[in-house]
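Asks: Everything below, folded, please.
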Amino acid sequence: MEDEFYHLTMKGNDLKTYVRRFQELETLCPTMVPDSEKMMEVFIGGLPRSIKGNVTASKRQTPEEAINIAQRLKD
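Replies: Purely as a prediction, here's the structure:
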């Protein structure tokens, strides 16, 4: 599961499925990622290039904010 978590990527435009699986893996293995900053790095790392830069540049403070920003960019 840890390998899947660190290599999870968004397929096509299906952000909803990516976020759902990311959150499932985060819940199943809460000790995999030591802090929220690393959690955001892992989440952003799986995003497509088309939105990755904008989410990285945003002033997000939590993984939830990074997810919300990605959702707004995809819409």
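Asks: drop to CA atoms for contacts and neighbour counts, all remaining ones
Replies: Fine.
Asks: which residues of the protein fall in strands?
Replies: Taking DSSP state E as the criterion, the chain carries no strands.
Asks: ranges for the helices of it?
Replies: Listed in chain order, the helices of the chain (DSSP state H) span residues 2-7, 15-28, 36-45, 49-57, 63-74.
Asks: Count the residues that sit near the closest residue in space to Y6 that isn't next to it in sequence.
Replies: The shortest distance from Y6 to any non-neighbouring residue, by Cα to Cα, 6 or more residues apart in numbering, is to V42 (6.3 Å). Around V42 there are 19 other residues, counting by other Cα atoms under 10 Å.
Asks: Here is the second sequence; please produce its structure so I can put it next to the first one:
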Amino acid sequence: MALPWDEVKSLMTEEFFPRNEVKKLQAEFWDLAQDSGESLAYTTRFHELSLLVSHMVTPLSRCIEKYIGGLPRQIQDTVLGRNPDAIRLSATLTDNHVKAGTLT
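Replies: A predicted model of the protein is given here:
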């Protein structure tokens, strides 16, 4: 039986991804923020959750806003002007602030 991919995806989601678990992941993603200087851990978890609850990061502009919104305030201001390089720039800035002692 041939089914379109969207239908297969929908059926599998209903079977193996209960709604209460989706709600938990959405709540975690909504509250996701970078703690201190852990930019790699934040970026990794952001990517994991964005795959699981992809509707929360579609379109790309929403994804970028969510990523930047979870960064520390010291980093957000600088990153906002350079969206295409947000992940790389935020990691560099976080490392710099940790080394300078302005972010723990």
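Asks: How much space separates the residue nearest to Y6 of structure 1 from H7 of structure 1?
Replies: According to Cα to Cα, to the nearest Å, V42 of structure 1 and H7 of structure 1 sit 8 Å apart.
Asks: just N54 of structure 1 next, same as before
Replies: According to Cα to Cα, N54 of structure 1 stands 20 Å off from H7 of structure 1.
Asks: Quick one: neighbours of S90 of structure 2, just the number.
Replies: As a burial measure, S90 of structure 2 scores 24 neighbours (other Cα under 10 Å).
Asks: so what's the residue nearest the centre of structure 1 up against?
Replies: Nearest residue to the geometric centre of structure 1 (Cα atoms, centre = their mean): F43, 2.2 Å. Contact analysis of F43 of structure 1 by Cα atoms under 8 Å, 6 or more residues apart in numbering lists F22, P63.
Asks: Trace it over to structure 2, please.
Replies: Taking TM-score structural alignment, F43 of structure 1 has Y67 as its aligned residue in structure 2.
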